[in-house]
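Q: Okay, sequence plus prediction incoming.
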Amino acid sequence: MTRVAIVYHSGYGHTQRMAQAVAEGSGGQLLAIDADGNLPAGGWELLQAADAIVFGAPTYMGGVSWQFKKFADASSRPWYAQAWKDKLFAGFTNSAAMNGDKFSSLSYMMTLAMQHGGLWVGLGVLPSNSKAATRNDPNFLGSYSGAIAQSPSDASVADMLPGDLETARNFGRRVAEVAARLLPC
């Protein structure tokens, strides 16, 4: 059985809810980056043992949160040892705006994964882009490189749209399936 770790920072709870949906789909273990940008005890060991690492962060001002960036900078230790080489990686993000420059955050995560010598798993879901599509359909926002969601700045976590959460669950399932296919058990 493959081990999926979902390492994420969430400022207001929306990204955490996405992380939970990714975990529901993948059977993965959540690993929250705290408000100071640190992992809990045993976090680095969990990432080392994982077959796939899924990054998650809100998109603030066109990029990942500083807490996620602090985690990324701290990952220079496993980078130096090439400890995450050939692991699978994926990423997700949420912002208040429909676009919000979410692709910048996913690109940052993808670059981090590539620097670690990893293999990136994209969303693998066609966008809901027909005239009949609704905002509650999976991948309505039309991402390919990772899961994205949009939560209005005055919306609670409970107000997150079912289509965005279904996209995150499907994404988690895809990461686990790709890991099971590509990685030896």
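A: Nice, thanks for sending it over. Numbering: from 1, shown residues only.
Q: going forward, measure contacts and count neighbours with C-alpha atoms only.
A: OK.
Q: Quick check: the gap between residue 80 and residue 7.
A: 20 Å (CA to CA, to the nearest Å).
Q: These two: which is more packed in?
A: Higher neighbour count among residue 80 and residue 7: residue 7, with 24 against 10, using other CA atoms under 10 Å.
Q: what about residue 17, how many neighbours?
A: By other CA under 10 Å, the burial measure for residue 17, its neighbour count, is 17.
Q: ok, it to residue 34 distance?
A: 15 Å.
Q: hold the first one in mind and look at this next one:
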Amino acid sequence: MKTLILYYSMYGHVHRLAEAVAEGVKTVPGAEAILKRVPETLSPDIIEKMGATEIQREFRHIPVCTVDELPEYDAIIFGTPTRFGNMCGQMRQFLDATGQLWFKGSLIGKPAGVFTSSATQHGGQESTILSFHMTLLHHGMVIVGLPYSFAGQMNNDEITGGSPYGVSTIAGTKGERTPIQNELDAAHFHGRHVATIAIKLVS
């Protein structure tokens, strides 16, 4: 059973969550985790001006995904930073190219989840995940959130991302905050949860 973790990351926060999601998937017997990125739409000089060139080198080894390969996977978990309460443009452009998959019903019945990051605690994490769900529902995918069986959602001892809709992290206004352990634990849990459901559906 193959689970694709498909994401875009500018400053590495979503990439770190993607790694934790993949580790969670791998804990399920018979489940394989594949990390892939959506294509970049910004030019190298723009990325350099945004101060992301060196950071992105750390995950340039992750292969870029094509739309045509999506039906090969049994489950897909999507990761995107928040852009004004929505998914980033790179992810939107990738998904906007999936019209033929929609027409053929190629993704119907596949489990899917979403994780995200935002600069601030109330910077649109939940709206990004919920609006992302609309595209997945149009494809007939089975949305898998982050259930309250992940006890870290009840954590009030520190500022943390995460909601029943999916995993999230707070990056900080200058990208200075890395995902905390509770957020990484949530990502690990979500990966395992999606893979467990996918195994049941495949069998």
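A: Everything's here; your move. All values reported here derive from a predicted model rather than from experimental measurement.
Q: Need the TM-score from the superposition.
A: TM-score of the superposed chains, computed with TM-score structural alignment, normalised by the length of structure 1, equals 0.85; 176 aligned residues with a CA RMSD of 2.2 Å.
Q: Can you show me the strands along structure 1?
A: Using DSSP state E, the strands of structure 1 run over residues 4-8, 29-32, 52-60, 63-64, 88-95, 119-120, 147-150.
Q: With respect to residue 156 of structure 1, which of those lies nearest?
A: Nearest to residue 156 of structure 1 among these is strand 147-150 (11.8 Å), distances taken as CA to CA.
Q: Kindly name the residues of structure 2 that line up with that closest one.
A: Mapped onto structure 2 using TM-score structural alignment, strand 147-150 of structure 1 covers residues 167-170.
Q: Stretch 91-110 of structure 1 too?
A: Taking TM-score structural alignment, stretch 91-110 of structure 1 hits residues 114-133 over in structure 2.
Q: Give me the contacts around the matching stretch.
A: With CA atoms under 8 Å, 6 or more residues apart in numbering as the test, stretch 114-133 of structure 2 has contacts from 13-14, 17, 77-87, 143, 145, 159-161, 163, 165-175, 187.
Q: the helices in structure 1, which residues?
A: 14-26, 43-49, 66-74, 76-80, 102-115, 162-182 (DSSP state H).
Q: Could you look over the ones you listed and pick the most buried one?
A: helix 14-26 (a mean of 24; mean count of other CA atoms under 10 Å).
Q: Superposed on structure 2, what's the mean shift for it?
A: When structure 2 is overlaid, helix 14-26 of structure 1 sits 0.9 Å from its aligned residues on average, using mean CA distance after the TM-score superposition for structure 1.
Q: what residue is smack in the middle of structure 2?
A: residue 79 (1.9 Å; CA atoms, centre = their mean).
Q: Cool, thanks, talk later.
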